[in-house]
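**Q** What shape does this take:
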Amino acid sequence: MTIERTDRPIIAITMGDAAGVGPEIIMKSLGHADLYARCLPVVVGDAGRLEAAGRILGARLAINRLTAATVDQALGVAGTVDCIDLAVIPADLPFGALSPIAGDGAFQFIRVATKLAEQGKIQAICTAPLNKEALHAAGHKFPGHTELLASLTGTEEVSMMLTTPNLRVIHVTTHIGLIDAIRKIEPGLVERTIARSYAVLETAGLARRKIGVCGINPHAGEHGLFGHGEEEDKIAPAIAACRARGWDVEGPLPADTLFFRAGRGDFDMVVAMYHDQGHGPVKVMGLEAGVNITVGLPVIRTSVDHGTAFDIAGTGVADERSLLEAMRQAIDLAPPRRSA
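**A** The predicted structure follows:
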């Protein structure tokens, strides 16, 4: 059944780094007409760059230029890409090259989309990839989208969650070095991360909300044989506190077997302690299947689980499936659209 236009959530797609594959995967994704039955997608980016990507792809999609103030004039019809055009990308900016101009553009696209979400003019944000080095070169010193969105919304603490069709992983720490991550992990942070993951499962309506928590060391420390008691000091108290709430939480568990068990359906969520512990298993399952969701923000944000891919940017071969999946997740998570 086709959803009426007034019922479809407006999903803002931020263009990401204009020198990367973002413009191409956006144009490819918005070429899927069935997407428009479930949402009204609006790109926050640069219309000229989208047109350039369209030429590379041979896409027959018109661009409807909008401003942030005229987002309510989005057409929401297949064959036309509605774009809030910030017009910040020069026409001669090369694909596949690091650029502070593109880094600043990526920041501006997120800034505008976040403001629209906070105003209730859009119902969710779906982000194409940015380049951290380009972002820093433009003077925006954030490790990535997650931290940038937390800053823009004034949110003190958020969690990164990655999903595939068979696996959900939430992270206690993300974009910091391993030694710093171990130092940062403490019972309060672990407990709050588990709580955010439980809230996600509750919102999703899962009857079973079984959460598996990774250890830090090999074999989860094996009762003190490996490491310096990190599992007992940093993780076990948090698990005990969550069990006291009546939640089904198991751990600390060895990560190598926990991810296998989660993949076969034994757990509804895995709590990873650091970046690569959680990202590795998800990406082995395929970048086209992974979606990045920021948990704890006052706005809904999903993202592709891949980077800017400078090596293939501008060639038209980038795969749009991760962005399509991120859009589907954004649609499912989006709150009801406010009446005019």
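**Q** use CA for all of it now, contacts and neighbours both
**A** Will do.
**Q** what about Val213, which SS state?
**A** strand (DSSP: H, G, I helix; E, B strand; the rest coil).
**Q** Test my guess that it contacts Gly251.
**A** Yes. Assessed by C-alpha atoms under 8 Å, Val213 is found in contact with Gly251 at 4.9 Å.
**Q** With neighbour numbers in mind, choose between these two.
**A** Higher neighbour count among Val213 and Gly251: Val213, with 27 against 20, using other C-alpha atoms under 10 Å.
**Q** Tell me the spacing between that one and Val270.
**A** 6 Å (C-alpha to C-alpha, to the nearest Å).
**Q** list the buried ones in the helix or strand hosting Ala102?
**A** Per DSSP states H and E: Ala102 is located in helix 100-118. Within helix 100-118, the residues that count as buried by 16 or more other C-alpha atoms under 10 Å are 100-117.
**Q** Off-centre distance for that helix?
**A** Centroid displacement of helix 100-118 relative to its chain, using C-alpha atoms, centre = their mean, to the nearest Å, is 15 Å.
**Q** Helices along the chain, start to end?
**A** In the chain, the helices defined using DSSP state H lie at 22-29, 47-57, 100-118, 132-137, 145-153, 178-184, 187-203, 230, 236-244, 255-263, 275-284, 321-333.
**Q** Quick one: closest of those helices to Ala87.
**A** Shortest distance between Ala87 and those, using C-alpha to C-alpha, is found for helix 47-57: 6.8 Å.
**Q** name the helices or strands packed onto the closest one?
**A** Applying 3 or more C-alpha pairs under 8 Å, 6 or more residues apart in numbering; DSSP states H and E, one finds that helix 47-57 makes contact with helix 22-29, strand 62-66, strand 80-85.
**Q** Pull out the buried positions in it.
**A** So helix 47-57, judged by 16+ other C-alpha under 10 Å, has buried residues 47-51, 53-54, 57.
**Q** same question, stretch 134-147
**A** 134-138, 140, 142-147.
**Q** looking at the helices and strands packed on helix 47-57, which is buried most?
**A** Among the helices and strands packed on helix 47-57, the stretch with the highest mean neighbour count (mean count of other C-alpha atoms under 10 Å) is helix 22-29, at a mean of 26.
**Q** In contact with the residue lying farthest from the centre of the chain, which residues?
**A** Relative to the C-alpha centroid of the chain, counting by C-alpha atoms, centre = their mean, Leu225 is the outermost residue, at 36.7 Å. By C-alpha atoms under 8 Å, 6 or more residues apart in numbering, the contact set of Leu225 is empty.
**Q** how close does it get to Pro218?
**A** Look at Leu225 and Pro218: by C-alpha to C-alpha, they are 9 Å apart.
**Q** this one as well, want them side by side:
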Amino acid sequence: MGKVQVIAVTSGEPAGVGPELCLRLAERNVMASGVRLILLGDHQLLAERLAQTGARLRLREWDPRTPSEASALEVLHMPLARPSQAGTLDPANSPYVLGLLDRALEGCVSGEFAAMVTAPVHKGVINDAGIPFTGHTEYLAEKTNTAQVVMMLAGGGLRVALATTHLALRDVPDAITPQSLECVIRVLYAEMGRKCGIAQPRILVAGLNPHAGEGGYLGREEIEVIGPVLERLRQEGMQLLGPLPADTMFTPSMLAKGDCVLAMYHDQGLTALKYASFGNGINVTLGLPIIRTSVDHGTALELAGTGKADPGSLFVAVDQAIEMAARAGATAQRA
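**A** Presented below is the predicted three-dimensional model:
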């Protein structure tokens, strides 16, 4: 039997649904595939949510020296700053939330963990604590000194990557430069091979403006920025179709021509993807030196502690992390 792959799962915002969704991972029989799931979070918090939701399982402390048990979930205990109540945000626990990410990242970089999966965090309460934070993607990029990462969501038969992430709409055009767009496309193209197993991906690239600028009448970004970048990269052999009008890019006939869509801004791409896959979509951060997947939803404070939150997205995120880790392991063995 080969080496067991350890997947770290961060439980996210303690007042949200993350902790109880993580407990539902007991329903996933992953050990049969040589995988071990480790929950990162406060042991008492997880025990309390366990009692609230009525789930019947046992929590045990993570110890890599002892074999896992089918009847237990393993917890790498990290203490809360203050006790947390389901549905009630507390800025005092924001350093704890980021500490979960730091510990999972540290384990991935060192080789202790093969991948990390993240439950949702609440950007607002982290900023309320005086900690500038725009999202997991940007945070992990900074922590790993990665110059360019790409957010890609997958689900419902779609893969949608973003040229810009969490920006105000008025800031998007200035952020799409020839240099930044080329870098995003290069990362996306390479990572589709490394992490998705598609060596020569076909990428559908959206325009920025309505009707892809309509020949410059509705904007010139397609003519002056997007089009020239695509043409230059096509000369290298990349399969890039666009710039395409975003309002028709998600039709079945157009999607059949590509393996992935590149949208210019957050809602341009993710509205269609979440319509197609909400509850079962995932987020994958491309370009990092580690494997990171995530749920595609927020903290759902109103559902916290009820046991009614749907674990589908977390299940898919874990399955995708396992698949990517296995692919990375196989590649390393061949190298």
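**Q** Of the helices of the first structure, give the one that comes closest to Thr70 of the first structure.
**A** Among the helices of the first structure, the nearest to Thr70 of the first structure by C-alpha to C-alpha is helix 100-118 (11.1 Å).
**Q** I'd like the buried residues of stretch 134-147 of the first structure as JSON lines, with distance to Gly79 of the first structure appended.
**A** Formatted as JSON lines, these follow (distance: C-alpha to C-alpha, whole Å):
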{"residue": "Ala134", "distance to Gly79 of the first structure": "32"}
{"residue": "Leu135", "distance to Gly79 of the first structure": "32"}
{"residue": "His136", "distance to Gly79 of the first structure": "36"}
{"residue": "Ala137", "distance to Gly79 of the first structure": "36"}
{"residue": "Ala138", "distance to Gly79 of the first structure": "34"}
{"residue": "His140", "distance to Gly79 of the first structure": "35"}
{"residue": "Phe142", "distance to Gly79 of the first structure": "36"}
{"residue": "Pro143", "distance to Gly79 of the first structure": "36"}
{"residue": "Gly144", "distance to Gly79 of the first structure": "32"}
{"residue": "His145", "distance to Gly79 of the first structure": "29"}
{"residue": "Thr146", "distance to Gly79 of the first structure": "31"}
{"residue": "Glu147", "distance to Gly79 of the first structure": "34"}
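**Q** between the residues you listed, which is nearest Val200 of the first structure?
**A** Out of those, the member with the shortest distance to Val200 of the first structure (by C-alpha to C-alpha) is Thr146, at 16.7 Å.
**Q** Can you find the partner of the closest one in the second structure?
**A** Under the alignment (TM-score structural alignment), Thr146 of the first structure pairs with Thr137 in the second structure.
**Q** show me what contacts the closest residue to its match other than its chain neighbours?
**A** The spatially closest residue to Thr137 of the second structure, leaving aside those adjacent along the chain, is Thr285, at 6.3 Å (C-alpha to C-alpha, 6 or more residues apart in numbering). Thr285 of the second structure sits next to 137, 149-152, 291-293 when contact means C-alpha under 8 Å, 6+ apart.
**Q** Please repeat the previous calculation with a cut-off of 7 Å.
**A** By C-alpha atoms under 7 Å, 6 or more residues apart in numbering, the contact set of Thr285 of the second structure is 137, 149-152, 292-293.
**Q** ranking those residues by neighbours, who comes first?
**A** Going by other C-alpha under 10 Å, Arg292 tops the contacts of Thr285 of the second structure with 30 neighbours.
**Q** what's the counterpart of it in the first structure?
**A** Arg292 of the second structure maps onto Arg301 in the first structure, by TM-score structural alignment.
**Q** Could you report the distance from Ala181 of the first structure to Leu66 of the first structure?
**A** Using C-alpha to C-alpha, Ala181 of the first structure is found at 42 Å from Leu66 of the first structure.
**Q** who touches the equivalent of Asp7 of the first structure over in the second structure in this structure?
**A** In the second structure, the residue matched to Asp7 of the first structure (TM-score structural alignment) is Lys3. With contact set as C-alpha under 7 Å, 6+ apart, Lys3 of the second structure has no partners.
**Q** any idea what sits nearest the counterpart of Glu230 of the first structure in the second structure, other than its immediate chain neighbours?
**A** Using TM-score structural alignment, the equivalent of Glu230 of the first structure in the second structure is Glu221. Closest residue to Glu221 of the second structure apart from its sequence neighbours, by C-alpha to C-alpha, 6+ apart: Leu208 at 6.9 Å.
**Q** I'd say the one you found and Leu262 touch.
**A** No. Using C-alpha atoms under 7 Å, Leu208 of the second structure is not in contact with Leu262, being 10.8 Å away.
**Q** residue contacts, Met27 of the first structure?
**A** Contact partners of Met27 of the first structure, counting by C-alpha under 7 Å, 6+ apart, are 50, 54.
**Q** I misspoke; the intended subject was Ala318 of the first structure.
**A** Per C-alpha under 7 Å, 6+ apart, neighbours of Ala318 of the first structure: 21, 25, 312.
**Q** mind running it again at 10 Å?
**A** Listed by C-alpha atoms under 10 Å, 6 or more residues apart in numbering, the contact partners of Ala318 of the first structure are 20-22, 24-25, 28, 308-309, 312.
**Q** so which of the residues you listed comes closest to Ala207 of the first structure?
**A** Ile25 (35.2 Å).
**Q** In space, what's closest to that closest one - neighbours in sequence excluded?
**A** For Ile25 of the first structure, ignoring the flanking residues on the chain, the nearest one in space by C-alpha to C-alpha, 6+ apart is Glu320 at 4.7 Å.
**Q** now the alignment partner in the second structure of Gly54 of the first structure: how far from Pro311 of the second structure?
**A** With TM-score structural alignment as the criterion, Gly54 of the first structure lines up with Leu50 in the second structure. The gap separating Leu50 of the second structure from Pro311 of the second structure is 15 Å, by C-alpha to C-alpha.
**Q** For Asn209 of the second structure, grab the count of nearby residues.
**A** Neighbour count for Asn209 of the second structure, taken as other C-alpha under 10 Å: 21.
**Q** mind listing what it touches?
**A** Taking C-alpha under 10 Å, 6+ apart, one finds 173, 216-222, 243-246, 264 in contact with Asn209 of the second structure.
**Q** now those: which count as buried?
**A** For these, buried by 16+ other C-alpha under 10 Å: 219-222, 243-246, 264.
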